[in-house]
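**Q** Quick one: sequence and predicted model below, then my questions.
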Amino acid sequence: MKGRQEGVALITVLLVMSLALLLVSSLLRSHRLAVQSSAQLLHRLQLQQSGLSAETLALQFLQNAQWRDSKSVNLGQEWARLGTTFELDGATARIDIEDLAGRFNFNQLLKPGQVDQITLGRWAQLLQVLNLKAPDLTRLRPPYNAGLLSDISELRLVPGIDAQWLSRIRPWIALLPADATLNVNTASTTLLSTLEGMTPAAARALVAQRPLAGFSSVQAFTQAPVIEGLGVASHGLGLTGRWFRVTVQIEIGQRRLRLISDFERNRHNGRLQLLQRRFVPAYEKEISL
């Protein structure tokens, strides 16, 4: 009887020890996960802080008084040549600035009333160049939307538009006021190839021969020797823009992050106003979080 009691006591002690070991192991695992989570949070905060520092540096270029009051926004200006990699507070940073007026303004398709045929033609040509199916945008027109789009992801409201379609169209469109014009001094070959009578070869030649300081007037653009006679309309074209996208690539060791910030320059005092700011993984392309 005594031996049996001692055996039961021993088993009880072993069970208690096993439970204690399991509890300690669970606590250690939770502690390790908490430490890892805290480290990841600190790393992300460090990346974000470095990104904001780089963004501040980019704004100094955009605020440069030597060109901000110019009647032209062009690729010969300092902001357009900023794209480079440098060290910043222990991080490797790359800053790129883009004139969003060099993109197709999607909100032109949503303004009240009848959309003009020239704008519709350029939109159709852009879709053709990108090999994308034309969506039915009628459900995004008033009164279905409360106004113009503020985020491209709202296009998911249109049946047939999926993530792949959005990924293809994102780099080429912007959401600007409906009266914003396409800046021919910063527009890419792809956007210029959507203009009336323009061929891809003519667009490439035009970009190659475009003056570094940009065209002096829209008329000088439409009468450029390489496209003269093609019938490019001056409607919706301009030489400047007030909207800029700052893209910052930050790398610290093996960790990477991208900061995408959109700014609008006040037409009266020249100050830059933040429109939106997004931190995204380095491998994603303009996808809002």
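**A** That came through fine. Numbering: from 1, shown residues only.

**Q** only C-alpha atoms for contact and neighbour calcs from this point on.
**A** Will do.

**Q** Can you tell me the element A220 falls in?
**A** Counting by DSSP states H and E, the element that carries A220 is helix 218-222.

**Q** and that helix, what other elements does it pack with?
**A** When contacts are defined as 3 or more CA pairs under 8 Å, 6 or more residues apart in numbering; DSSP states H and E, helix 218-222 packs onto no helix or strand at all.

**Q** what sits up against it?
**A** Contacts with helix 218-222, where a contact means CA atoms under 8 Å, 6 or more residues apart in numbering, come from V184, F215, E228, V232, A233, S234, L237, G238, L239.

**Q** Now that helix: buried residues?
**A** Using 16 or more other CA atoms under 10 Å as the test for burial, helix 218-222 gives V218, F221, T222.

**Q** Weed out the non-buried ones from the contacts of helix 218-222.
**A** V184, F215, V232, L237, G238, L239.

**Q** what ranges do the helices span in the stretch 51-200 of the chain?
**A** 65-68, 117-130, 163-169, 189-192, 200-209 (DSSP state H, counting those that start in this stretch).

**Q** Put this next to the previous one:
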Amino acid sequence: MSAATRHRGARGREGIVLVMVLFFVLLLTASIATFLRRVAMDAGIASHRDRARQAEAVARGGIRLGEVLLLEDLRNKGAAPGPDSQHDVWALVRGLDLDDDPDVELRLEIEDAAARVNLNGFLKEGAVDENGRLYLEQLFAGVVAIMPGRPEENAYDPAELALRLADWIDADDVGIDGAPEDEPYARREPPSFPQNRPLLSVDELRLVEGFDGRLVEALRPFVGVYPLVGGGGINVNTAPPWVLMQLLRGTDVSGQRPLEEDDVKRIVEAREESLLCAGETQAPGCMPLAELLEGEQLAPTPAERSSVFVVRAIARVVDVERRIEAVVDRSDPAEPKRLSWRVE
């Protein structure tokens, strides 16, 4: 073998070795990059998990703070409290960041349950009377009228909806129209039946014949279910304008008619300056509601004091957010009760 041939063979072997070295270098580099990515991903997951736990802990603390504010409100009002209003200590924290840590944010929203129409409030002695059904019919008709969508998509029958809801929550198993209440439910797959008890949540409306998801979501800003028993009136000091629009005004002589926008505007402006009273409570500087309505009364009869509140705590730790919603009953200040608890 000549020297030239041996030289070419050596160069060829060196080239193969170089290729193999480059291959293993690239393989090692790719392995290291994959490992680093997995380490970074695992670290990110662990960091997100820790932040989520911290956010939930902060939100739980926010719920407890909300309960303390509700009890402090009772203590401030003393033995002769006035109406619950947007001037109370529990209402003034809305929109404030309650944590001074720059990486942590805590906000509270406390809502008076009487700021919405209580669907269970129409249940009296195990039944919904005709006046209650007529009011529900008007409420449903008003909400359907403002729902987005084509007319054929909103082809709900408000009278039928009121009837079905009354049958769902009343105590008997015979429909108001005389037919068995469970007839439409027995045809479902799987079959179901009316609960014949107060609604436990607004979402339960989805189970009532005639209601669907679109309608329930449209009703949600207007209605609630607390207190489950014994409540009913809307607090004009805390209700938003769109709920106030669902009230009726009038007398036994003039009859009842819906509030107009000007009526609602007067109520909203007046409650910014002072408390509004309908006769249930007395407080210094309280303006009688009848003065704003030319002596007429509201229906359903307004509520002024509430025992049930919805407390929402929104906590954010860096980029992770947790929300907790609790329904709190403060009727017994020595032992407030949580009626529901939901973590989002």
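**A** Sure, I can see it. In this text, all values refer to a predicted model and were calculated from it rather than measured experimentally.

**Q** immediately after the helix holding A220 of structure 1, which helix or strand?
**A** With elements assigned by DSSP H and E, the helix or strand that comes after helix 218-222 of structure 1 is strand 237-238.

**Q** how distant is the helix or strand just after that following strand from the center of its chain?
**A** Toward the C-terminus, strand 237-238 of structure 1 is succeeded by strand 243-252 as the next helix or strand (DSSP H and E). How far strand 243-252 of structure 1 lies from its chain's middle: 9 Å, per CA atoms, centre = their mean, to the nearest Å.

**Q** ok and the helix or strand following strand 243-252 of structure 1 relative to strand 243-252, angle-wise?
**A** Downstream of strand 243-252 of structure 1, the first helix or strand assigned by DSSP H and E is strand 255-265. Angle of strand 255-265 of structure 1 versus strand 243-252, following axes from the mean of the first three to the mean of the last three CA atoms, to 10 degrees, is 160 degrees.

**Q** Can you give me the buried ones in strand 255-265 of structure 1?
**A** For strand 255-265 of structure 1, using 16+ other CA under 10 Å, the buried residues are R256, L257, R258, L259, I260, S261, D262, F263, E264, R265.

**Q** Nearest to V16 of structure 1 among the helices of the stretch 51-200 of structure 1 would be which one?
**A** helix 163-169 (54.5 Å; CA to CA).

**Q** Go ahead and measure how far that closest one is from the middle of the chain.
**A** For helix 163-169 of structure 1, the distance to the chain centre is 13 Å (CA atoms, centre = their mean).

**Q** What are the buried residues along that helix?
**A** Using 16+ other CA under 10 Å as the burial criterion, the residues of helix 163-169 of structure 1 that qualify are W165, L166.

**Q** Quick check: F104 of structure 1 vs S188 of structure 1, distance?
**A** Here F104 of structure 1 is placed at a distance of 10 Å from S188 of structure 1 (CA to CA, to the nearest Å).

**Q** So V21 of structure 2: helix, strand or coil?
**A** helix (DSSP: H, G, I helix; E, B strand; the rest coil).

**Q** Could you pull up the contacting residues of it?
**A** V21 of structure 2 touches nothing, counting by CA under 8 Å, 6+ apart.

**Q** Could you report the distance from it to G142 of structure 2?
**A** 78 Å.

**Q** Nearest spatial neighbour of A239 of structure 2, chain-adjacent residues omitted?
**A** A115 (3.9 Å; CA to CA, 6 or more residues apart in numbering).

**Q** How far away from the center of its chain is stretch 53-65 of structure 1?
**A** Centroid displacement of stretch 53-65 of structure 1 relative to its chain, using CA atoms, centre = their mean, is 18 Å.

**Q** ok, now stretch 161-178 of structure 1?
**A** Between the centre of stretch 161-178 of structure 1 and the centre of its chain there are 10 Å (CA atoms, centre = their mean).
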